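Colleague: One predicted model, sequence on top.
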Amino acid sequence: MQDRQRGDRMSLELSTAKVDDPSQLSYWHQVVSEAFVPYEVAVPRRRTEGFRGTVTAHAIGDMQVATVDADPHTVFRTPSLIRRSPQDDFLVNLAVRGSVIVTQGERDAVLRPGEFTLYDSARPCRITGPDRFGLVSLKIPRPLFTAHCRLPQDATATVVRGDHGVGALVSPYLRSLTRHAAELAPDVVQQVGINVLELLGAALPKGPASGDGSALPRSAQWLRARHYIAQHIADPQLSPAMVADALGVSIRYLQVLFRAEGTSPSRSIQEQRLERAARLLTDPRHAGRTITDIAFGIGFKDASHFTRAFKNHYGAGPRAYRDRQSPAGPV
């Protein structure tokens, strides 16, 4: 077991690899109960060898994001366990590898990679990996969750797909958080946590009275738009109309969202392209790429237009910018 303290945030790295085979399952029981909430643990009867499992967890303000990679098993919370160890958190499980089944109430959410669901730790539940699996788990205290997310009563254990709509934004965001949470400066952690909650609130089922996308908080809509642009930045056809259609709002409403941030959808698309170009130009792994190749790779249709736009934004053309930033001098 290894704990790493960074500022006021704690990172946990827990694994059965350093425990002798006979003790691995009981140790895993301790691991998941410490990292998440107290559970009972069961493994398939056919299993006779040791148990392999790892958890890496990072605090995001009052929330926690964690990765789990483990052999087939089930964790569950019974009414008696809930009485002995009351917890008042919501947990989001995102399948990364293999399938994961989350059961609560009368529903079974069968998650394939990229899909996620929500469950309530204060109610009986069961999470099963029938084969070796990997998942990302986000733990959210109830007061924090209810302050940012509207959820119909008894709507847990409902699958949210990760290949379209807002779900397609939440899945990569959560996976990115697990990789970079330890790098976040203390002054940005709170904002990152709010961003996660607003995206999650936009993605979760709303029930029959949900209304269209424009009913969501403006900050959540703007964040959704920015994420959509970032994910489609290499598409030369990317346009405000395309972004508005993906979000389910009008172009006029999209313009209102960006105007509140002191910009416009078109300007934001170009600025994100130029920022991506600046990173590629200074990345040693892309030192062999031509400037034209980089320009077309981030969605520009004309190399001369890219050069003018880059110079207006950074005060130097892309070639001079690359030479100036390269530690070895001109490439």
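Modeller: Received, thanks.

Colleague: alpha carbons only for contacts and neighbour counts from here, please
Modeller: Noted.

Colleague: burial measure for residue 4, as a count.
Modeller: 12 (other CA atoms under 10 Å).

Colleague: if I've got this straight, it is in a helix?
Modeller: No. Under DSSP: H, G, I helix; E, B strand; the rest coil, residue 4 falls outside any helix and is assigned strand.

Colleague: From residue 204, how far off is it?
Modeller: The spacing between residue 4 and residue 204, counted by CA to CA, to the nearest Å, is 33 Å.

Colleague: Over to residue 217?
Modeller: Applying CA to CA to residue 217 and residue 204 gives a distance of 14 Å.

Colleague: My guess is residue 92 contacts residue 118. True?
Modeller: Yes. Residue 92 is within contact range of residue 118, at 4.5 Å (criterion: CA atoms under 8 Å).

Colleague: All the helices of the chain, residue numbers only.
Modeller: 21-35, 79-84, 142-148, 167-180, 186-203, 218-231, 240-247, 251-259, 265-281, 291-297, 303-314, 318-325 (DSSP state H).

Colleague: for the fifth one, packing partners?
Modeller: Contact here means 3 or more CA pairs under 8 Å, 6 or more residues apart in numbering; DSSP states H and E; on that basis helix 186-203 packs against strand 53-60, helix 142-148, helix 167-180, helix 218-231.

Colleague: repeat for the first one
Modeller: The elements that helix 21-35 packs onto, with contact taken as 3+ CA pairs under 8 Å, 6+ apart, are strand 9-15, strand 53-60.

Colleague: Contacts for the shortest one, please.
Modeller: When you say that, I think you mean strand 9-15. Contact with strand 9-15 is made by 1-5, 28, 31, 35, 52-61, 182, as judged by CA atoms under 8 Å, 6 or more residues apart in numbering.

Colleague: The longest one now?
Modeller: Strand 53-60 is contacted by residues 9-17, 28, 31-32, 35, 64-71, 178, 181-182, 189-190, 192-193 when judged by CA under 8 Å, 6+ apart.

Colleague: could you flag which of those are buried?
Modeller: Taking 16 or more other CA atoms under 10 Å as the criterion, what is buried in the contacts of strand 53-60 is 9-16, 28, 31-32, 35, 64-71, 178, 181-182, 189, 192-193.

Colleague: try this one side by side with the last:
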Amino acid sequence: MKPHDAETESLQPPTAIHLSTEDISPWHRHEWLKEIIGREYAHVDITPPRNVPLLNEMDIYTWKQLRLSCIRSNAIKLKRLPQEPLLSSQDAYFGVVLLSGEYMLEQAGREVFLSPGDMTIYDATRPHRITCPGSFSKLIVSIPRELMRQKLAGVEHCTAMKIPGSKGIGAVAADFMRASASQATGMSQLAFDALSDNALDLFTLALQEIRPPTSQLSRSRSLSLYNIKACVEKHLAHPQLDSQMIAQATGLSSRYINELLAAEETSLMRHVWERRLEKTHQDILGACQTGLAVSDIAMKWGFNDLSHFSRAFKRKFGLSPRALKAQAQAAKAKSDA
């Protein structure tokens, strides 16, 4: 795209991907909706209503680093299937704003019941159940996992908890996201994207209000943790990355670094290992376009022992790197057909 074309496009209103069961024959709607939700959000089992038609429609906007979905549906139940995300965009936290109807979410041994205006958050990659007993509408804000973790230490302890939308910062955040969604087509893509940072900041502030005290860090410790993770990301591909390198780069002791990461039930080198596996997972999914071999991707992210890498990858994601690549290629071929 030429620079002039890109500039012109940024001044146009945002364009949503519109998906609706009403465009599908009734006897194909169940499988179609399951496939769409699996592609756009997470792999789920669907239990449709018995006494009313299966109706679900969504408008999905790209919102800078986020995605904003406006969803309207009849009654439905969703259960997250135990399968790793095929797309890196699915490795995310989902913020929910209920607009109308009733909504119940279960995750991590907790359950939350929302009324219109209330918000919650859940980890799209972890087991969860969603039950909506009647017609409802909601917004979903898809937030990349690493971005959400950088914004709020301990976010994993906030899932399936209610953020009241009737008062305080919860009301401000919910109103802001409702207005952003309802007015999206009345502004340019550039202006719409500019709102996303504010929306995420407001949502983070609302989460801080309900975050359990045991998961909270002081501002200085939270900043230190952010700097540690940012340093890891910067040097992740360096084959000699170790605790000494991170300690020197951040000016923190190795002991203090591991103490901070212990609050997230991990250690520095385990965090490095996990991030490298996640990066290889993303690159393998993208290998359909780049043509990179699995071995080249592993070496790129600091894995020198390919057998060890393959075993660790399979333990984390449930299938080997080559099996994932084959699965992604098959999915791409199907979507291109």
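Modeller: Right, received. Where do you want to start? Every value quoted in this text rests on a predicted model; they were computed, and no experiment measured them.

Colleague: Please work out the TM-score for the two chains.
Modeller: Their TM-score after superposition, calculated using TM-score structural alignment, normalised by the length of structure 1, is reported as 0.56; 208 aligned residues with a CA RMSD of 2.9 Å.

Colleague: So for structure 2, the centremost residue is which one?
Modeller: Nearest to the geometric centre of structure 2 sits residue 92, at 1.2 Å (CA atoms, centre = their mean).

Colleague: And the strands in structure 2?
Modeller: Taking DSSP state E to define them, one finds strands in structure 2 at 17-20, 44-47, 56-63, 66-73, 76-80, 92-100, 103-107, 110-114, 119-123, 129-132, 136-144.

Colleague: right, so of those, which gets closest to residue 227 of structure 2?
Modeller: strand 136-144 (18.0 Å; CA to CA).

Colleague: mind giving me TSV with the helices of structure 1 and columns for distance to residue 98 of structure 1?
Modeller: Conversion of those to TSV gives the following (distance: least, CA to CA, whole Å):
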stretch	distance to residue 98 of structure 1
helix 21-35	19
helix 79-84	28
helix 142-148	28
helix 167-180	15
helix 186-203	22
helix 218-231	25
helix 240-247	29
helix 251-259	37
helix 265-281	33
helix 291-297	32
helix 303-314	42
helix 318-325	42
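
Colleague: Nearest to residue 97 of structure 1, out of these?
Modeller: Per CA to CA, nearest to residue 97 of structure 1 of the helices of structure 1: helix 167-180, 12.1 Å.

Colleague: Give the buried residues for the closest one.
Modeller: Neighbour count says helix 167-180 of structure 1 has 167, 168, 169, 170, 171, 174, 175, 177, 178 buried, by 16+ other CA under 10 Å.

Colleague: how big is the offset of it relative to structure 2?
Modeller: Compared with structure 2 after the fit, helix 167-180 of structure 1 shows a mean deviation of 1.1 Å (mean CA distance after the TM-score superposition for structure 1).

Colleague: which helices and strands sit right next to that helix?
Modeller: strand 63-70, strand 133-141, helix 186-203, helix 218-231.

Colleague: Pull up the aligned stretch in structure 2 for the first one.
Modeller: This points to strand 63-70 of structure 1. Under the alignment (TM-score structural alignment), strand 63-70 of structure 1 falls on residues 66-73 in structure 2.

Colleague: That stretch against structure 1, how far on average?
Modeller: Looks like 0.9 Å for stretch 66-73 of structure 2 (mean CA distance after the TM-score superposition for structure 1).

Colleague: Can you name the residues in contact with that stretch?
Modeller: 55-62, 135-144, 181, 196.

Colleague: try stretch 78-91 of structure 2
Modeller: Here stretch 78-91 of structure 2 has contacts from 39-47, 124-131, 144-145, 281-282, 285, 317-318, 328, using CA under 8 Å, 6+ apart.

Colleague: And stretch 170-180 of structure 1, by the same measure?
Modeller: 57-58, 65-67, 94, 114-116, 136, 162, 196, 199-200, 203.

Colleague: For stretch 112-126 of structure 2, which outside residues touch it?
Modeller: Taking CA under 8 Å, 6+ apart as the rule, stretch 112-126 of structure 2 contacts 41-42, 80, 82, 84-85, 90-107, 156, 158-166, 170-171, 174.

Colleague: any idea how far residue 39 of structure 2 is from the aligned residue in structure 2 for residue 22 of structure 1?
Modeller: With TM-score structural alignment as the criterion, residue 22 of structure 1 lines up with residue 27 in structure 2. Note on residue 27 of structure 2: its distance to residue 39 of structure 2, by CA to CA, is 20 Å.

Colleague: Between these two, which has more neighbouring residues?
Modeller: Between residue 27 of structure 2 and residue 39, counting by other CA under 10 Å, residue 39 is the more crowded of the two (16 against 9).

Colleague: From residue 90 of structure 2, how far off is the more buried one?
Modeller: Residue 39 of structure 2 is 8 Å from residue 90 of structure 2, by CA to CA.

Colleague: Kindly report the same for residue 69 of structure 2.
Modeller: 14 Å.

Colleague: Same check on residue 124 of structure 2?
Modeller: For residue 124 of structure 2 relative to residue 90 of structure 2 (CA to CA), the value is 7 Å.

Colleague: likewise residue 248 of structure 2?
Modeller: 34 Å.

Colleague: Please say which of the two ends up with more neighbours.
Modeller: More crowded of residue 248 of structure 2 and residue 90, by other CA under 10 Å: residue 90, with 23 against 11.

Colleague: Would you quantify the distance from that one to residue 144 of structure 2?
Modeller: In terms of CA to CA, residue 90 of structure 2 sits 8 Å off from residue 144 of structure 2.

Colleague: could the helices and strands packed on helix 186-203 of structure 1 go into JSON lines alongside distance to residue 244 of structure 1?
Modeller: Output for those, formatted as JSON lines (distance: least, CA to CA, whole Å):
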{"stretch": "strand 53-60", "distance to residue 244 of structure 1": "30"}
{"stretch": "helix 142-148", "distance to residue 244 of structure 1": "23"}
{"stretch": "helix 167-180", "distance to residue 244 of structure 1": "15"}
{"stretch": "helix 218-231", "distance to residue 244 of structure 1": "8"}
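
Colleague: Once you drop chain neighbours, what's closest to residue 332 of structure 2?
Modeller: residue 288 (7.7 Å; CA to CA, 6 or more residues apart in numbering).

Colleague: dump the residue contacts of the one you found.
Modeller: 325, 328, 329, 332.

Colleague: Return the residue of structure 1 aligned against it.
Modeller: Checking TM-score structural alignment: residue 288 of structure 2 goes with nothing.

Colleague: again with residue 111 of structure 2
Modeller: Using TM-score structural alignment, residue 111 of structure 2 pairs with residue 108 in structure 1.

Colleague: That match contacts residue 157, doesn't it?
Modeller: Yes. Look at residue 108 of structure 1 against residue 157 with CA under 8 Å: they come within range, at 6.2 Å.
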